[in-house]
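Chemist: quick one, structure for this:
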Amino acid sequence: MAFGTHQKEAREAAGLTQTDFADEINVSRSAVSMVEQNRRKMPKEVIGKSVEVMDDGLYAIAAAQEVIGYSWIPVLNGPAVDLHRSSVKDKTEEELEEVMEAIRSVCLANHPKSMSEYDNAKLDEVLDEAAEAVVALLHYIAVICREYKKSWRRVWIRIYQKFKAKGYIK
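Modeler: Take a look at the predicted model:
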């Protein structure tokens, strides 16, 4: 699904008209319309504000991917995906179990330069499992926030505050 389609879906779910949304992010209504028709990209300088206004996790994931591309997770929206909260919970548990098993299966005690070809291939599998777990967890947070009317933004504000208090971030 193209970013504009994600935007339209999130905007409508938030009960915002194109005009309301455009006013909130300081762009024209026609610019919003062109983005939603996938005829124009959302200007990068307003994507952050648009994520703040939408306060929707799936939109935030789509916005990050729009800017970063394949270095960020995709929004899962294919025909084989079930984003019902129970399905997302079950899939997240499954992915977490798989990644923990994978992490335990690889030894990182040796220096990377001395890693065997087999261990290097095994490490690639572990990284893939970890990435799948990240995708599952972010979708879990997004879906639960959406379903239970929790603020996606507020979750991350709390996390930033906790990490700052613990000295993990400056």
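
Chemist: for the rest of this, base every contact and every neighbour count on C-alpha atoms.
Modeler: Fine.

Chemist: and the residue most central in space within the chain, what is it in contact with?
Modeler: By C-alpha atoms, centre = their mean, the mean C-alpha position of the chain lies nearest to I61, the distance being 3.2 Å. With contacts defined as C-alpha atoms under 8 Å, 6 or more residues apart in numbering, I61 is in contact with 73-75.

Chemist: which among those gets closest to K166?
Modeler: Minimum distance to K166 across these is 26.9 Å, recorded for I73 (C-alpha to C-alpha).

Chemist: surely the closest one meets Q65?
Modeler: Yes. A contact is recorded between I73 and Q65 when judged using C-alpha atoms under 8 Å, the distance being 6.5 Å.

Chemist: turn the contacts of I61 into TSV, columns for neighbour count, secondary structure and distance to K41.
Modeler: Compiled in TSV, the contacts of I61 are given as follows (neighbours: other C-alpha atoms under 10 Å; DSSP: H, G, I helix; E, B strand; the rest coil; distance: C-alpha to C-alpha, whole Å):
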residue	neighbour count	secondary structure	distance to K41
I73	19	coil	19
P74	18	coil	17
V75	20	coil	17
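
Chemist: run this one through as well so I can compare:
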Amino acid sequence: MIKDSAYAGGAIQTLLQEEEIEGVQLAMDLNVSPQLVSHMKNDRRRMQKDIAQQSLQVYDDPTYAMELIYEFSGGFTSPVLNGKAIDKHRLAIEQFAFNEIEEAVAVLKGVNFIKPPGETTKDERERIAQAIDEIIDAEAAISNLKATLAKEYKISLKDRVNKRVPVWKSNGWIQ
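Modeler: Alright, predicted model coming up:
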């Protein structure tokens, strides 16, 4: 469920820094007051869903989009990995993604999905939950790699996804 509003101060600060703009410019681009931008940036006011949607149309910044969508989805999507244990260089993130993918594959190989869900034991369900955890970790690493590469090489993720949709349809993956 997408929230009607969310605290987006971190995402706004990221956008202002990465786009090298001031809050006044953001306010003009989103047709809101500079005071509202200031309040949202400092988490004194929530960003409304319509303003978030407008900002994603105006700005094609993958890190901002990830942070904003993470907040509005209530944590259902991958967050921006920006902790001390993460080196933001594209090669380091690439290696991190490979490691997480390999861990997920290794765990998946050790899980048996043959039994129907209602017939699994408590131990089997725990292994399946661990597999899901590893998939979530791999997904977060891949999402951050995708955003980093798009940003550094100045490739629009929106454009790339839009170009993939016909391929997914022709493969029968989506309708």
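
Chemist: aligned partner of the residue nearest to the centre of the first structure in the second structure?
Modeler: Applying TM-score structural alignment, one finds that I61 of the first structure aligns to M66 in the second structure.

Chemist: cool, E97 of the first structure as well?
Modeler: Taking TM-score structural alignment, the alignment pairs E97 of the first structure with E102 from the second structure.

Chemist: what ranges does the first structure have for its helices?
Modeler: 3-13, 18-25, 29-36, 44-54, 57-68, 85-104, 117-147, 152-165 (DSSP state H).

Chemist: and stretch 122-136 of the first structure, which stretch of the second structure?
Modeler: The alignment of stretch 122-136 of the first structure onto the second structure (TM-score structural alignment) covers residues 127-141.

Chemist: list the buried residues in that stretch.
Modeler: Within stretch 127-141 of the second structure, the residues that qualify as buried by neighbour count (16 or more other C-alpha atoms under 10 Å) are 127-128, 130-131, 134-141.

Chemist: next one: stretch 148-167 of the first structure
Modeler: Taking 16+ other C-alpha under 10 Å as the neighbour-count basis, stretch 148-167 of the first structure is seen to contain the buried residues 150-153.

Chemist: how near is D23 of the first structure to D56 of the first structure?
Modeler: Between D23 of the first structure and D56 of the first structure the distance is 18 Å, computed by C-alpha to C-alpha, to the nearest Å.

Chemist: of those two, who's got more company?
Modeler: More neighbours surround D56 than the other of D23 of the first structure and D56, with 25 against 12 (other C-alpha atoms under 10 Å).

Chemist: how far away is the closest residue to A64 of the first structure other than its chain neighbours from R85 of the first structure?
Modeler: Nearest in space to A64 of the first structure, with sequence neighbours left out and distances taken as C-alpha to C-alpha, 6 or more residues apart in numbering, is W72 at 6.9 Å. In this view, W72 of the first structure and R85 of the first structure are 23 Å apart by C-alpha to C-alpha.

Chemist: contacting residues for L145 of the second structure?
Modeler: In this structure, L145 of the second structure makes contact with 90, 93-94, 97, judged by C-alpha under 8 Å, 6+ apart.

Chemist: now do Q65 of the first structure
Modeler: Listed by C-alpha under 8 Å, 6+ apart, the contact set of Q65 of the first structure reads 71-74.

Chemist: out of these, flag the one nearest to A102 of the first structure.
Modeler: The shortest separation between A102 of the first structure and any of those is 19.9 Å, and it belongs to I73 (by C-alpha to C-alpha).

Chemist: what does the closest one correspond to in the second structure?
Modeler: Correspondence of I73 of the first structure to the second structure, assessed by TM-score structural alignment: S78.

Chemist: over to K113 of the first structure?
Modeler: Aligned against the second structure by TM-score structural alignment, K113 of the first structure finds its counterpart in G118.

Chemist: the residue nearest to V46 of the first structure when sequence neighbours are not counted: neighbouring residues, count only.
Modeler: Nearest residue to V46 of the first structure in three dimensions, chain neighbours excluded: I25, at 6.5 Å (C-alpha to C-alpha, 6+ apart). Under the neighbour criterion other C-alpha under 10 Å, I25 of the first structure is assigned a count of 18.

Chemist: got a list of what whatever residue of the second structure lines up with I25 of the first structure touches?
Modeler: Using TM-score structural alignment as the criterion, the counterpart of I25 of the first structure in the second structure is L30. Shown in contact with L30 of the second structure (C-alpha under 8 Å, 6+ apart): 51, 54-55, 58.

Chemist: try D60 of the second structure
Modeler: By C-alpha under 8 Å, 6+ apart, the contact list for D60 of the second structure reads 156-158.

Chemist: residues near the residue nearest to A64 of the first structure, how many?
Modeler: Residues near W72 of the first structure, counting by other C-alpha under 10 Å: 15.
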